[in-house]
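>>> From the sequence below, what's the structure:
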Amino acid sequence: MALFFKPQKKTVVKRKQQLTIDTLNHEGIGITRVNKKVGFVEGALPGETVLATLTQSKAKFERYTVNKVITPSPYRVQPFCVHYNVCGGCQLQHLATEQQLAEKQKAVNSLFEKFLGDAKIDLNWQSVINSQPLSYRRTARIAVFYDKNKKEYLFGYRQKGSKKIININSCQVLESCFNNIFDVFHPLLARLKTGQSITHLQLYKTEVLALIIIRHIKPLSEKDINLIALEADKNGWKIVFEGETGQYKFTDKNAAIQAVINNKSTYILHYFINEFDIKFNFSFDNFIQVNHKVNRAMLKQAIDWLNLKNDEKILDLFCGIGNFSLPMAQRVNKVIGIEGVSSSVEMAKFNAQNNQIENAKFFCQDLNEPMAKSSWFNEEYDVLVLDPSRAGAFDILSQLKLKHFSRILYVSCDPVTLARDSKLIVDAGFNISKTGLMNMFPHTGHVETMALFAKS
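A predicted model of the protein is given here:
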């Protein structure tokens, strides 16, 4: 008979240690050297001496959380949110806003030095596309969880370093129209008979609409639907219910616009980019940029940097609903947009048609797969535009004949994959012409960067 032994999980002795912080990494976590390892110290700032508790010990690194700041940084400030110490939404409220940007720029520099090595690339930093510090999020997801033991609802975000949902009473980074959403829904959930089937609320704010999608895994009673609709109406919110089958139910005919795309009924919203006189329609399952102001400035900067000519042809990869494709199509001969999510491709086509832009064509393809047999892949282009997810664009960049492009614009939401992918571009004979931060998510560890590459 064979005996199987389950290995015992190693217990970390939570010792306290005094540490001096050297720098921040790209996630906004303090970095030091401790016990001949890299130490990650959450909540600490460069130059600070802190008393911290060990929470994880591995062969090459250790993790700590701050108990006490002994010598504070001159840039340390009081967090504005009462939930900051427990909520996982923001990571940098304890650092002055302008210094957040300075530290993020240093982190990007360090990553480029790591990946490009001896190349000694000058990133030629440009002015930051900045954001208002509060009320900038036009989309957000708020979780709903019913604790059966305590017989109460948890309504809020995930706890720091955990999947656990914690109650939130306010969130100042949400668009101001949602300022009182927690005050309304905390008592409302307790009044519902079938509220335990609600999993989360998805918020959307456009120029003309404040919308809340109620997602639920079992049917809600008509009485509960009417209670929610009544409270929403008092606060100027439109409500859509998304049930367990993915079907949408509207309590107000004006809650969204119904359009026909490829003979399929789809409910869509819209936002405007006034600088280009473009109306972008989007559906509930489409990705849009969270920060509308920064998105507008980002599009303008991209076009300014590229200095597009009317006889040029652009390949726009990870094009989404046409966010970059359509403004650029107004200035060039042709744009080909490629996106792996079919619903986004259909919306991009609809947006092109709706804005009477005839020189933008869109195709659905997984950009992590081989492309050699694709018709669009073997065409000639002047400009390459990339706006990938956090995974980056390594697979497609490895396949493209990069030397055929004169300029490459890379819009990044992850500085690690940006630096990694940039080596491919530089090795193909390009220089980094300009680099700039975009403060899409103030007070968080997210780093959004735009980089322009020009052929040497």
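>>> rest of the way, CA atoms for contacts and neighbours
Will do.
>>> show me what contacts Arg137?
The neighbours of Arg137, taking Cα atoms under 8 Å, 6 or more residues apart in numbering as the test, are 173-175, 290-291.
>>> Between these, which sits nearest Lys193?
Leu174 (28.4 Å; Cα to Cα).
>>> What's the separation between the closest one and Leu101?
To Leu101, Leu174 is 20 Å away according to Cα to Cα, to the nearest Å.
>>> same check, this time on Trp305
To Leu101, Trp305 is 21 Å away according to Cα to Cα.
>>> Neighbour count for those two, which is higher?
Between Trp305 and Leu101, Leu101 has the larger neighbour count (other Cα atoms under 10 Å), namely 20 against 14.
>>> Surely the more buried one is within a strand?
No. Leu101: not assigned to a strand; according to DSSP: H, G, I helix; E, B strand; the rest coil it is helix.
>>> Now the second one, please; I'll put the structures next to each other:
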Amino acid sequence: MSAPQFDPSQYDAQLAEKKQRLHDLLAPFDAPAPQVFESPREFYRLRAEFRLWREGEDRFYAMFAAGDKHTPILLEDFPIASQRINELMPRLKAAWQGSKALGFKLFQVEFLTTLAGDGLITLCYHRPLNDEWQAAAAQLASELGVSIVGRSRGQRLVVGRDYVVEKLDVAGRTFSYRQPEGAFTQPNGTVNQHMLNWAYEALGQRSDDLLELYCGNGNFTLPLATRVRNVLATEISKTSVNAALANLEDNQVANVTLVRLSAEELTEALNDVRPFRRLQGIDLKAYEFGSVFVDPPRAGMDPDTCELTRRFDNILYISCNPETLAANIAQLNDTHRIKRCALFDQFPYTHHMESGVLLTRR
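Model prediction:
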């Protein structure tokens, strides 16, 4: 993880540049002005990863500028990270300095926290972990009020839970999310909550079914499922699928069928290219899909998946890369138009942005 250029005095100017960039990319498609959702200026990032750097007898949290892995930026705190992470950083440092069982050959630390106050710390080592480490980690976990995961080559030891629990409010309902260690989660919880509410409103209340591609741990699945009759959701990551299934059960959401397929594989299944054993017992033709929701990786949708979405009257698209979003919209522009769009500032002080569009059939 490279260090961002943290300067709250520049936030408004940087956000204005992002808004203009999104406007320029979507202008060829006659997009309406984007609704802009700002981030908190500080303490917004719920996860952080640090290398440890030795200076004399001490070791420090360290980050690096992009493209430079040899000149560390030594840190005592990290103002873009959550207040919980900033509170944990000095206490963890004191623990590894005061305990050989915890500090010996420790080279990397990862924090995962939630708006709800939960916390998990991953400690990475260049040595095997033994009973002495586990006893010290258990005591530290109790003192800090967190779970701890220890990792070394061929080992993964869990003290407490290997996930945190987030609580997010969407349209007056609180949803609970298990977020596993090592799996993708939205880094900016406040902006994620804005995204969920925007997507909920953009989809609207419907009497037909929803297809969701790239569903992850069910971040969007849970609230969107309350807007439609049934949902067929797909995700390829086994860790994310397991978390999504747990989240569906925890929130008593019963109208979602989740299959572990990539978007490309589901496209083949819907096009009758070939059958998939993981779809056994699922009648794809029984669904009456009126909308599709996609939240693809930075590369966007591949051409075949993009072509698949053309079948649906409504395409709700969340993107972490506006360039690939624009490329996908160009493919769909002859049949669909942009009805709504939004900018979500997940990543202040960087050029990255999250955006959303609702495309409806012309």
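>>> what are the ranges of the helices in structure 1?
With DSSP state H as the criterion, structure 1 has helices at 97-116, 181-191, 222-234, 292-306, 325-329, 342-354, 394-399, 415-427.
>>> To which residue of structure 2 is Val108 of structure 1 aligned?
Val108 of structure 1 maps onto Leu22 in structure 2, with residues paired by TM-score structural alignment.
>>> give me the number of residues near His126 of structure 2?
A count of neighbours around His126 of structure 2, defined by other Cα under 10 Å, yields 13.
>>> coming back round to it: can you put the helices of structure 1 in TSV and add distance to Gly161 of structure 1?
Formatted as TSV, these follow (distance: least, Cα to Cα, whole Å):
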stretch	distance to Gly161 of structure 1
helix 97-116	21
helix 181-191	22
helix 222-234	32
helix 292-306	28
helix 325-329	37
helix 342-354	32
helix 394-399	29
helix 415-427	21
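>>> Pick the most deeply packed of these.
Using mean count of other Cα atoms under 10 Å, the stretch among those with the greatest mean number of neighbours is helix 325-329 (a mean of 25).
>>> Enumerate every residue touching the residue nearest to Ile239 of structure 1 when sequence neighbours are not counted.
Spatial nearest neighbour of Ile239 of structure 1, excluding adjacent residues (Cα to Cα, 6 or more residues apart in numbering): Ile212 at 5.0 Å. Listed by Cα under 8 Å, 6+ apart, the contact partners of Ile212 of structure 1 are 201-204, 237-240.
>>> run the last query once more with 6 Å
202-203, 239 (Cα atoms under 6 Å, 6 or more residues apart in numbering).
>>> Gly216 of structure 2 and Asn242 touch, don't they?
No. At 9.6 Å, Gly216 of structure 2 and Asn242 do not qualify as touching, with contact defined as Cα atoms under 6 Å.
>>> what do those two both touch?
Both Gly216 of structure 2 and Asn242 lack any common contact, where contact means Cα under 6 Å, 6+ apart.
>>> Apart from its chain neighbours, what residue comes closest to the aligned partner of Asn274 of structure 1 in structure 2?
Using TM-score structural alignment, the partner of Asn274 of structure 1 in structure 2 is Asp169. Sequence neighbours aside, Phe175 is the residue nearest to Asp169 of structure 2 in space, at 6.2 Å (criterion: Cα to Cα, 6+ apart).
>>> so the one you found makes contact with Leu168?
Yes. The criterion here is Cα under 6 Å, and Phe175 of structure 2 meets it with Leu168 at 5.3 Å.
>>> List the residues that contact the closest residue to Arg161 of structure 2 other than its chain neighbours.
Nearest residue to Arg161 of structure 2, sequence neighbours excluded (Cα to Cα, 6+ apart): Ser147, at 5.7 Å. Counting by Cα under 6 Å, 6+ apart, Ser147 of structure 2 touches 120, 141, 159-161.
>>> now the match of Asn274 of structure 1: how far from Asp295 of structure 2?
Computed as Cα to Cα, the Asp169 of structure 2 to Asp295 of structure 2 distance reads 20 Å.
>>> what do you get for Val231 of structure 2?
15 Å.
>>> Those two: which is more packed in?
Of the pair Val231 of structure 2 and Asp295, Val231 is the one with more neighbours under other Cα under 10 Å, namely 26 against 19.
>>> What's the match for Ile321 of structure 1 in structure 2?
Ile321 of structure 1 maps onto Asn217 in structure 2, by TM-score structural alignment.
>>> Thanks again, I'm all set now.
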